[in-house]
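In: what follows is a protein structure lacking sequence information:
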């Protein structure tokens, strides 16, 4: 009997799935870049069952790969091809444990779908602001494990800013219960923050206490064509000044990104007839019933037009028109897929450097990209740019993009590094970006991460090969000493 079979034999049959047709839905990542194998999918029903699974895997040195909605871009939930790593999904753990309206908090199981948390908050006339294109399928445990960003970070922050406390099963099977939804708690290390963004490499998040907010009583959305990329950050500042910092989203979309999408999905409508190279989707919201937000946005719009920063624009006159604006933004990645796919660069720079990075990065691709097309979009308010390179029309995409990844991508990442930015803004590291971390990451930080991993998970059972490479600590200690 193999070691993983010994683990499976000790678990309740009701939580073990051996059907490879079901398991196959988790062994290839969302981008179909990585494919592995697994003999079983475990679907526990409680934190105690998760703890029992982890304890058994630790005792038998069996690797465990946590899977959520499988919407990640870095292969962080894909097993290797050994056919010995077990998958664990918390999809059956979907309880809303508590909503404390007066405390503006909600406590949920990690298997809850993000949109289900939105609905639970709305029933109490409150709001959970994390918003993603995959919110109908991604799980909050996955959002926490990857420190998801979303389109409202400019106002509410990213996932890390929205988590008050966590419950998690550690690699030895112990349950860390830190679910108290306190705003202030200085009892030593904030251990729950160590698990956020760890992608299941230090333990499995089983529940979370999250911050809630008052819902918007007024919301205004506008789709703007802007005159020059250099106007991007001044326009954001102007919008915040006019609205009293009520801006929740400020999304940049290049004209190429829009054209790629509309060429393949003609049923989607262009919001503005006026041609432009750059567009911004802006949204402002307030819970105050007395702040005239629509007047503030109209004044901002008129001011931007008078200064020739805004070429044209449309302010949503209905909820449907607002949804149409966002539908365009959320389908931009699909437009890339329909045009042969892209080499993705999920990067971040200082907000003040966003426009300059786009200009310099575009110049690099124009010079070295051999006619490549660029799809650029992102979250201007937090400096996160999705700088994606596509093959020219009519060119074999797979061969061309492979060459781009070796010839052009390093130049883009070099530019990001020179601007003191990050090669991974919101997608995490997974297995896809480990080599980038070796090149551009901080060796001292990497060494510390490896030490944490070795202390908490000495048998390397928790999502091995993700976030932290399997090299021993000493090799990086020598690397650090040589710097």
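Out: Great, that's in hand. On a predicted model such as this, the values are computed, not experimentally measured, just so you know. Numbering: from 1, shown residues only.
In: only C-alpha atoms from now on, for both contacts and neighbour counts.
Out: Noted.
In: could you find the closest non-adjacent residue to residue 118?
Out: Spatial nearest neighbour of residue 118, excluding adjacent residues (Cα to Cα, 6 or more residues apart in numbering): residue 128 at 5.6 Å.
In: swap that for residue 207, sorry
Out: Closest residue to residue 207 apart from its sequence neighbours, by Cα to Cα, 6+ apart: residue 109 at 4.2 Å.
In: and after the helix or strand hosting residue 304, which helix or strand comes next?
Out: Secondary structure from DSSP states H and E places residue 304 in helix 293-306. Per DSSP H and E, helix 293-306 leads on to strand 310-315 as the next helix or strand towards the C-terminus.
In: what separates the helix or strand that that following strand is followed by from the chain centre, distance-wise?
Out: Using DSSP H and E, the next helix or strand after strand 310-315 towards the C-terminus is helix 319-330. Taking Cα atoms, centre = their mean, to the nearest Å, one finds helix 319-330 lying 20 Å from the centre of the chain it belongs to.
In: picking that back up, doesn't residue 115 make contact with the residue nearest to residue 118?
Out: No - Residue 128 is not in contact with residue 115 according to Cα atoms under 8 Å; the separation is 9.4 Å.
In: looking at the two, which is more packed in?
Out: A count of neighbours by other Cα atoms under 10 Å puts residue 128 above the other of residue 128 and residue 115, at 24 against 20.
In: and the strands in the stretch 1-150 of the chain?
Out: According to DSSP state E, counting those that start in this stretch, the stretch 1-150 of the chain carries its strands in the segments 16-17, 41-42, 64-67, 86-89, 96-100, 105-109.
In: out of those, which comes closest to residue 364?
Out: strand 64-67 (37.0 Å; Cα to Cα).
In: also this one, for the comparison:
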């Protein structure tokens, strides 16, 4: 590959100022968790879809592989270059416009580089709700959210990013533009190409824009924090919440005692409720389209039934939006508290909700038995069966030495337990490069063959984010 000729072509397409080859490029080449850092031939920052298409055509001509990147907040090392120095990072951050908002159709069309929080605020200013919500919403982008099929805290009601998307615009691996930005909710005209690209982590093409669903703003949104005696009690409370709140149940998060102890230790100003006295706490959100009075009546009915059933030991209902925000901030601060505590192993698994208590009990016991000093940070989106079953290195020990010695064993124990309970080793973070070598052990050979056939058909040169999702080795 003639690097100088490719760089010249790229500068002619997007302008020399937007082809970065020198200086500190770590914001583009190092992943958010600092697990990996690569070296890019160049970071290219196109301004529009036509420039993206021209960049892809240039890379295809020169045989250069492309790493599409949004906010670079991913947790599976799927959006940074390798160490070869030959890959082009295609940053979509300049493409951040809101193209259209259609109130009657309840849709908003945005470019891939649009920050999630900006989309939320634009929708709210127009009187609507865009419900995708996650800790990185101040820096993650819609393109990245769709590329990984992000989940977040309101999946229990609204679904993952895939369920919130009606149409996408894509630049193919050949540099052609597919305009699939339909706002239709019904379209039976062949294969669902939209869903093929969503969740593909940039391995099939580049998502450049999307048409997303909007919802009416709720009249009231209430949050409750409840202490529960066990994971089974949390699952029982979830069942009662579905019964009492119906479609108003928009969030249901679970947090173990150790995860909350880390928040209390590193962010004591947040004043975590109940954590010292109970093994688990649950955060429940009720969005009501009638009134705050109606929402509180529903919540009171739920908590009375839960206390009577013995699945709640104590509870508080936020008295203001500020208090509710603080409760959610506690939950969202667990990853930050983990980082302050030191190195850790992050898991993003899903298990059928009915089997989560058995999964947690068995996996906790296996890890505690086999891994000296292990500390378990167990929290996540119980409402949709997605747990962040994380492992903190032992207190006071050499964390890097521990990881070198035990990380593979920990992953094997957790993933084997997930498989036993008919779950998935990735719920919302994607496969990236971190789990690409693990996937063949937990995905059927038939499924992997079909995935490889799709990859080969859409990206015959293999230039789109190679080595992510699917191993380059068959």
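Out: Sure thing, it's come through. In this text, all values refer to a predicted model and were calculated from it rather than measured experimentally.
In: quick TM-score on the pair, please.
Out: The TM-score (TM-score structural alignment, normalised by the length of structure 2) is 0.96; 472 aligned residues with a Cα RMSD of 1.5 Å.
In: picking up where we left off before, including mean neighbour count, could the strands of the stretch 1-150 of structure 1 go into JSON lines?
Out: Formatted as JSON lines, the strands of the stretch 1-150 of structure 1 follow (neighbours: other Cα atoms under 10 Å):
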{"stretch": "strand 16-17", "mean neighbour count": "17"}
{"stretch": "strand 41-42", "mean neighbour count": "26"}
{"stretch": "strand 64-67", "mean neighbour count": "27"}
{"stretch": "strand 86-89", "mean neighbour count": "24"}
{"stretch": "strand 96-100", "mean neighbour count": "15"}
{"stretch": "strand 105-109", "mean neighbour count": "25"}
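In: what's the match for residue 439 of structure 1 in structure 2?
Out: In structure 2, the residue matched to residue 439 of structure 1 (TM-score structural alignment) is residue 441.
In: go on, residue 176 of structure 1?
Out: Under the alignment (TM-score structural alignment), residue 176 of structure 1 maps onto residue 178 of structure 2.
In: same deal with residue 363 of structure 1?
Out: So, by TM-score structural alignment, residue 363 of structure 1 is matched to residue 365.
In: neighbours of that match, how many?
Out: Residue 365 of structure 2: 11 surrounding residues under other Cα under 10 Å.
In: against structure 2, where does the helix holding residue 304 of structure 1 fall?
Out: Mapped onto structure 2 using TM-score structural alignment, helix 293-306 of structure 1 spans residues 295-308.
In: list the buried ones in the matching stretch?
Out: By 16 or more other Cα atoms under 10 Å, the buried positions in stretch 295-308 of structure 2 come out as 295, 296, 298, 299, 302, 303, 305, 306.
In: that one vs structure 1, average distance?
Out: Aligned to structure 1 and superposed, stretch 295-308 of structure 2 gives a mean residue distance of 1.3 Å (mean Cα distance after the TM-score superposition for structure 1).
In: name the residues that touch that stretch?
Out: Residues from elsewhere that reach stretch 295-308 of structure 2, judged by Cα atoms under 8 Å, 6 or more residues apart in numbering: 220-222, 237, 240-241, 244-245, 286-288, 312-315.
In: go again with 7 Å.
Out: 220, 237, 240, 241, 244, 245, 286, 288, 312, 313 (Cα atoms under 7 Å, 6 or more residues apart in numbering).
In: next: stretch 414-430 of structure 2.
Out: Defining contact as Cα under 7 Å, 6+ apart, one finds that stretch 414-430 of structure 2 is touched by 74-76, 148-151, 348-352, 355, 359, 363, 386, 442.
In: list only buried entries from these.
Out: For the contacts of stretch 414-430 of structure 2, buried by 16+ other Cα under 10 Å: 74-76, 148-151, 348-352, 355, 359, 363, 386.
In: number of residues surrounding the match of residue 176 of structure 1?
Out: Per other Cα under 10 Å, the neighbour tally for residue 178 of structure 2 reads 14.
In: surely it is in a helix?
Out: No - counting by DSSP: H, G, I helix; E, B strand; the rest coil, residue 178 of structure 2 is not found in a helix; it is strand.
In: residues contacting it?
Out: 169, 170, 171.
In: and if we set it to 8 Å?
Out: 169, 170, 171, 172.
In: ranking by neighbours, what's the top pick from these?
Out: Going by other Cα under 10 Å, residue 170 tops the contacts of residue 178 of structure 2 with 27 neighbours.
In: figure out the helix or strand that that residue lives in.
Out: According to DSSP H and E, residue 170 of structure 2 maps onto strand 165-172.
In: sorry, back to before: can you lay out the strands of the stretch 1-150 of structure 1 as JSON lines showing distance to residue 160 of structure 1?
Out: Converted to JSON lines, these look like this (distance: least, Cα to Cα, whole Å):
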{"stretch": "strand 16-17", "distance to residue 160 of structure 1": "32"}
{"stretch": "strand 41-42", "distance to residue 160 of structure 1": "27"}
{"stretch": "strand 64-67", "distance to residue 160 of structure 1": "19"}
{"stretch": "strand 86-89", "distance to residue 160 of structure 1": "22"}
{"stretch": "strand 96-100", "distance to residue 160 of structure 1": "19"}
{"stretch": "strand 105-109", "distance to residue 160 of structure 1": "15"}
